[in-house]
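Visitor: Got a predicted model here, sequence first, then my questions.
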Amino acid sequence: MKRRLLDIYDALLLDLDGTVYRGGQAVPGAAETVQAARENGTAVRFVTNNASRSPEDVAEHLTSLGVAAEPSEVSTSAQAAGTVLAERLQPGDEVLVVGTDALADIVSAAGLRPVRSFTDTVKAVVQGLSRELAYRDLAEATLAIRAGALWVACNMDATLPTERGELPGNGSLVAAVRAATGQEPVVAGKPARPLMDEAITSANAGSPLVVGDRLDTDIAGAVTAEVDALLVLSGVTTPADLLAAPAWLRPRYVATSIGDVCGPAAGLEIAAQRTWEVDRTDHQLTARWTGNGPPVDELALLRALCAAHRPIDGGEIKVRAEDDTTRAALVALGIARTAVP
């Protein structure tokens, strides 16, 4: 019997938006994958940079979408920020909270005292996204940081995906405080290590697998934590993005969606493929179909292209298709704009 990814790793560290759900709907196969992991004895952790909601709220939201979740299975950047603060401060120290009440609750749970205004007794600032954030909040944070307070940012996500489109994320608001203070925060969320370490420790995992849809947070976070990753193409990252990514930012595996975790691991790795041949020169990849008939696996072509093209700094490369099957596969992958006859 072919081994599943689920059988190789002892924990799944699952990103949320774009991986487990999209907008108000679960990604097809997400609920079944989480259930299969539990039945297999594989730990599940929902790992999110979202610092505005409590673990209880996150678990409730997932359950409402049909993906069963417990608060203890949720790891947020706010929790990671709380751990960072607790490690660097004394019990009872005042922390200026720039964010939601849920973030303030986490500060309290860490044995610290959350406040909303700067005084000379404030020892740290913790900054997470809140849609009710005002100028006053950023001003209070600026005063504290300029006075020498430790500054911890829950995450550096520049944008927040919504049904209306991309809106400013916590990273954009952190940038405003950075401009006003000339300081850099300690970052808790992906791709920084604290959140990944928190999730791995919580799951008691020795060999976890990160599953996510973003190269800059999920896959980079796996690289930082030195664990394997599966990139799913159900969210932000496109095949063209992956092909253009630098070699260090490549995951070990790439698949259509989270449901592939329950499928055979063989064939999901970025490596040479049996049904596609790819030759590389300095400025071009040449690909050809070597299979005997349908079905044509376009993702296998993507894996073969990525295995052949491993740039140090990243960047697009032209792809030459030697046959109609390969040309059609490139179109299906959305990288036809780089293809040449």
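Guide: Cool, the structure landed.

Visitor: C-alpha only now, for contacts and for neighbours.
Guide: OK.

Visitor: in terms of contact, does L333 touch L242 like I think?
Guide: No. In this structure, L333 is not within contact of L242 by C-alpha atoms under 8 Å, at 11.0 Å.

Visitor: second one coming, line it up with the first:
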Amino acid sequence: MSDDLVGGYDLVIFDLDGVVYLIDEPIAGAVEAVGKLRDRKTPVAYATNNASRRAADVAAKLTGMGVPAEPAEVLTSAGASATVLAEKLPAGSPVLVVGADALRDEVREAGLTPVESADDEPAAVVQGYGPDVGWRVLTEAALAVRAGALWVATNTDRTLPSPRGPLPGNGSLVAVVRTALDRDPDVVVGKPGPALFTTAASQSHARHPLAVGDRLDTDIQGAVAAGLDSLLVLTGVSGPADLLAADESSRPTYVASDLSGLFGPADEVRVPLEADEAGGWRLTRDGDTAKLDGSGDPVVALRLLCAATWSGVPLSGLQATSDAARALLERWNL
């Protein structure tokens, strides 16, 4: 077993959007990181809240990017949602599908009947992300749920990461129906629920998996709920300010700028960093204030500051006493 971070785990469960790729382009270093795990025979899995592709399509997309993947290694919220519906409904039951063709195909393969209108008296509505979801189908969903249909959401991610910045995600579309009905979905299947993580671990017979994600409110919170260690990478949605403000339910075990953090010593990415000085930075705490001085790796500073904010210092109490520290806090909008 290696003495780096990943050497302490028998499975790495990756989120995809914001971790391995952004839309259709791999994130710098991701291909090399997964390749290194493959060379070391470290099992990997991919757990994604994105319901717009089936497992085989996701595996093909990854392979086309230079990240070899098998469909059995991919768990999607679309497939998991179809499984949940099949467990709750009689075979052949009509289900109104809001989302992409992938979700419709998963519902059909689960032995249920996809429909498009509330007039078809669906037993359930399943809602997942799709780039073409519009007012008409959201209206049908609201009518069906109001008439008594079970409402299942594949996930509630408010945004999707992209090279142009965060884009509306399924959570934003769910919010449209939630506003119209003044109620929440009956079931939310994907992260931050633990099911995708626990299923991945079970399929790989893993005893000590590591979850890797870019979102505190889904990836990391889901890992915490599943009882798994987690690594937050700063290549997607959640940034330093979000991490500093995170509550206990969404705090990762480790934080790194990108997937290269998997291959360094665990103690160099563990968060929080309980110290007065590290890596050229100095942290001085006085009651409800914490002063950052010096210069160095921004992630080291972030880990030091988490020790302060996670133990009671408000974000407004963070102060900079060096040019490098001031530039860093300004960049983090603090």
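Guide: Thanks, I have the structure now. Being a predicted model, the structure only gives us computed values, none of them experimental.

Visitor: which one of L333 and L242 of the first structure has more residues nearby?
Guide: A direct count of neighbours by other C-alpha atoms under 10 Å for L333 of the first structure and L242 places L242 higher, at 25 against 16.

Visitor: Which stretches in the stretch 101-250 of the second structure count as strands?
Guide: 113-115, 124-127, 150-153, 159-160, 167-168, 187-188, 209-213, 229-233 (DSSP state E, counting those that start in this stretch).

Visitor: Let's have these in TSV, adding mean neighbour count and distance to V44 of the second structure.
Guide: Output for those, formatted as TSV (neighbours: other C-alpha atoms under 10 Å; distance: least, C-alpha to C-alpha, whole Å):
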stretch	mean neighbour count	distance to V44 of the second structure
strand 113-115	20	32
strand 124-127	28	28
strand 150-153	23	26
strand 159-160	18	23
strand 167-168	14	28
strand 187-188	18	25
strand 209-213	28	9
strand 229-233	25	14
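
Visitor: how close does the residue nearest to the spatial centre of the first structure sit to D157 of the first structure?
Guide: With distances taken as C-alpha atoms, centre = their mean, the residue of the first structure nearest its centroid is D218 (2.5 Å). Applying C-alpha to C-alpha, to the nearest Å, the value for D218 of the first structure to D157 of the first structure is 12 Å.

Visitor: Now for those two: what residues contact both?
Guide: Listed contacts common to D218 of the first structure and D157 are nil; contacts here mean C-alpha atoms under 8 Å, 6 or more residues apart in numbering.

Visitor: Give me the three-state assignment for V12 of the second structure.
Guide: strand (DSSP: H, G, I helix; E, B strand; the rest coil).

Visitor: element containing V58 of the second structure?
Guide: helix 55-64 (DSSP states H and E).

Visitor: Can you name every helix or strand that the helix or strand following that helix contacts?
Guide: Using DSSP H and E, the helix or strand that follows helix 55-64 of the second structure towards the C-terminus is strand 74-76. Applying 3 or more C-alpha pairs under 8 Å, 6 or more residues apart in numbering; DSSP states H and E, one finds that strand 74-76 of the second structure contacts strand 44-48, helix 55-64, helix 195-204.
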